[in-house]
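Peer 1: here is a sequence with its predicted model. Questions after.
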Amino acid sequence: MPEHLTFADAATITGGAATAWNALFNEGGLTAGQRVLIHGSAGGVGAFATQFASWKGAYVIGTASTANIDFVRSLGAEMVIDYTCTQFEKVVKDVDLVLDTVGGEILNRSWSVLSRGGTLISLLEQPSLEKAMQLGMKANRNSSFASNKDLKTIAELIAQKKIKAVIDKTFLLHEVQQAHRQSETGHGRGRIVLCIADSLGG
């Protein structure tokens, strides 16, 4: 673990950060100058994905609830869509990559905003490969894992404060039920950390 990285920050890497990194770069092939739409930009994976994409030099579009608009913008998104009042497909088009952290209807509606040759990555379900072929696009469910090299890079970025480990709430081990309830709301900012000891500082 790099110097200046807290245990709580480190705990966010293998879940949210590593998943976001793998989906964007290893599966999605995101590069500087591309346009990316990230659904659920305030969430545990989305908050990291928004920061990573901005750090990479992509044009970042995020979806979030009204209460999280400014928060997502602070993570580096150039455009933030309030999904409670605006349908993203009415204001977004020609993106190179869509990262779906929601699934279902959101996944199905995401095809229309991709440019030809674009990529749709879902964390929850496999997008239709048949539809992707018909539209001249790529589609995949993110199911692989970030490498040790990736994890080291992420840890260094957080330690250097180029990326912020966004922690929604921390719970002690005996509060695991409360942690699960918080997770099930689906409306948190960043990751939920469960502390084995009394503190994850240091």
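Peer 2: Looks like it came in fine.
Peer 1: going by C-alpha atoms from here, please, whenever you check contacts or count neighbours.
Peer 2: Will do.
Peer 1: residue contacts, the nearest residue to residue 42 once chain neighbours are set aside?
Peer 2: Closest residue to residue 42 apart from its sequence neighbours, by C-alpha to C-alpha, 6 or more residues apart in numbering: residue 189 at 5.2 Å. Taking C-alpha atoms under 8 Å, 6 or more residues apart in numbering, we find residue 189 in contact with 42-44, 47, 166-168.
Peer 1: surely residue 189 forms part of a strand?
Peer 2: No - using DSSP: H, G, I helix; E, B strand; the rest coil, the assignment for residue 189 is coil, not a strand.
Peer 1: any idea how far residue 97 is from it?
Peer 2: 23 Å (C-alpha to C-alpha, to the nearest Å).
Peer 1: so which residues of this protein form helices?
Peer 2: Ranges of helices within the chain are 7-11, 18-21, 46-56, 69-74, 105-109, 129-135, 148-159, 176-185, based on DSSP state H.
Peer 1: put this beside the first:
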Amino acid sequence: MRVVTQHTLGGPEVLTVVDAPEPRPLPTEVLVRVKAIGLNPLEARLRAGEFPLLGRPPFVLGWDISGVVEEGPLTWRFRPGDEVFGMPLFPRAANAYAEVVAAPALHLAHKPPSLSHIEAAALPIAGLTAWQGLVDLAAVTEGHRVLIHGGGGGVGHIAIQIAKARGAHVITTAGPNKRSFVEALGADEVIDYTTVDFTKAARDIDVVLDTIGGDTAERSLAVLHPGGRLVTAVAEDDQRLIAAYEAAGMHFSGIAVDPDPIALRGLVDLVNQGRLQVHIQKTFPFEDITEAHRHLDTGHLQGKLVLTI
């Protein structure tokens, strides 16, 4: 099979397609013939050495997959021929930039028929991050006012739809070129961050979801009502920030996404109800991984990038 590996840290040019033996699934794992692979900003940081999650190279990046089960010894969850998707093993290496992946059956779900493999591969990390942040941590429900920073991005565009499905009033920050996109997703209010200070435009917020970083989380203190909650996917272990929220009487939740079959089923239910769509900005053939990562490095994506096999 072909895999994408790297032997040094650096730019997209360090990624190389090579031949490697197919993995062998352990009991309760399945062997998946991969059809599409979702790309995530974290993987660009790992490739460049900004975040040492996988240690030193060589290693194989990737977690988001969609494909077809080929075999699964001693697991009752799937049969050969089943179409599945998921985010196996995160944060451990799943070696998902590959044509074949061995994955725990518990970390996968049946792909909804209404989603293509490309769309399904784009959903797991972004969708689970949004779900675990808004549903599991913040318990967003009808009547909540939710501010989503970066509503046009991978996590943000899914978060808008989850919050709307749960009855929230959704406010999001987005650039002017993404206004129509986030409005179509269901955003009730859009704050153009290039011209408007969100701390002046948003008030009485129950939940803030931060996917941006920088000083966004700290500045969000000003828009929360007493007892409000920040959920951040980018500053989850910032002790100074945690202390600031506690001192102000606010709730702070950092989210480090993990494999979650219950949340995956929740996402599938929304897809089947027609309440969740995954936006793909661009797809790339597997062998064009370097070019795909160049696009990933640009940031400010609208939705997701996906490799196809």
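Peer 2: Okay, I see it. Since this is a predicted model, take the numbers as computed values, not measurements.
Peer 1: let me see the TM-score of these two.
Peer 2: Once the chains are laid over each other, their TM-score by TM-score structural alignment, normalised by the length of structure 1 reads 0.92; 196 aligned residues with a C-alpha RMSD of 1.3 Å.
Peer 1: hang on, the earlier thing: strands - which of the contacts of residue 189 of structure 1 land there?
Peer 2: 167-168 (DSSP state E).
Peer 1: can I get the contacts of residue 189 of structure 1 in CSV with distance to residue 64 of structure 1?
Peer 2: As requested, the contacts of residue 189 of structure 1 are exported to CSV (distance: C-alpha to C-alpha, whole Å):
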residue, distance to residue 64 of structure 1
42, 6
43, 9
44, 13
47, 10
166, 15
167, 17
168, 15
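Peer 1: what's the spacing between the residue positioned nearest the centre of structure 1 and residue 1 of structure 1?
Peer 2: By C-alpha atoms, centre = their mean, structure 1 has its centre lying nearest to residue 46, at 2.4 Å. Separation of residue 46 of structure 1 from residue 1 of structure 1 (C-alpha to C-alpha): 23 Å.
Peer 1: and what of residue 163 of structure 1?
Peer 2: 16 Å.
Peer 1: these two - which one has more neighbours?
Peer 2: residue 163 (21 against 11; other C-alpha atoms under 10 Å).
Peer 1: excluding chain neighbours, what is closest to the aligned residue in structure 2 for that one?
Peer 2: Matched by TM-score structural alignment, residue 163 of structure 1 corresponds to residue 276 in structure 2. Spatial nearest neighbour of residue 276 of structure 2, excluding adjacent residues (C-alpha to C-alpha, 6+ apart): residue 270 at 5.4 Å.
Peer 1: ok, residue 131 of structure 2 next?
Peer 2: Excluding the flanking residues, the one nearest residue 131 of structure 2 by C-alpha to C-alpha, 6+ apart is residue 263, at 6.7 Å.
Peer 1: give the contact list for the one you found.
Peer 2: Taking C-alpha under 8 Å, 6+ apart, we find residue 263 of structure 2 in contact with 128, 131-132.
Peer 1: give me the mean deviation of the longest strand seen in structure 1 from structure 2.
Peer 2: Ranked by residue count and defined by DSSP E, the top strand of structure 1 is strand 114-122. Aligned to structure 2 and superposed, strand 114-122 of structure 1 gives a mean residue distance of 0.6 Å (mean C-alpha distance after the TM-score superposition for structure 1).
Peer 1: in CSV: the contacts of residue 189 of structure 1, plus neighbour count.
Peer 2: Below are the contacts of residue 189 of structure 1 laid out as CSV (neighbours: other C-alpha atoms under 10 Å):
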residue, neighbour count
42, 30
43, 25
44, 28
47, 30
166, 22
167, 19
168, 17
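Peer 1: give me the neighbour count for the aligned residue in structure 1 for residue 288 of structure 2.
Peer 2: Under the alignment (TM-score structural alignment), residue 288 of structure 2 pairs with residue 175 of structure 1. For residue 175 of structure 1, the neighbour count with other C-alpha under 10 Å is 12.
Peer 1: cool, and residue 127 of structure 1?
Peer 2: 22.
Peer 1: one more: the one 4 residues further on?
Peer 2: Here the neighbour count serves as a burial measure; for residue 131 of structure 1 (other C-alpha under 10 Å) it reads 13.
Peer 1: which position in structure 2 aligns with it?
Peer 2: Residue 131 of structure 1 maps onto residue 244 in structure 2, by TM-score structural alignment.
Peer 1: now swap in residue 113 of structure 1 and tell me
Peer 2: Matched to structure 2 by TM-score structural alignment, residue 113 of structure 1 sits across from residue 223.
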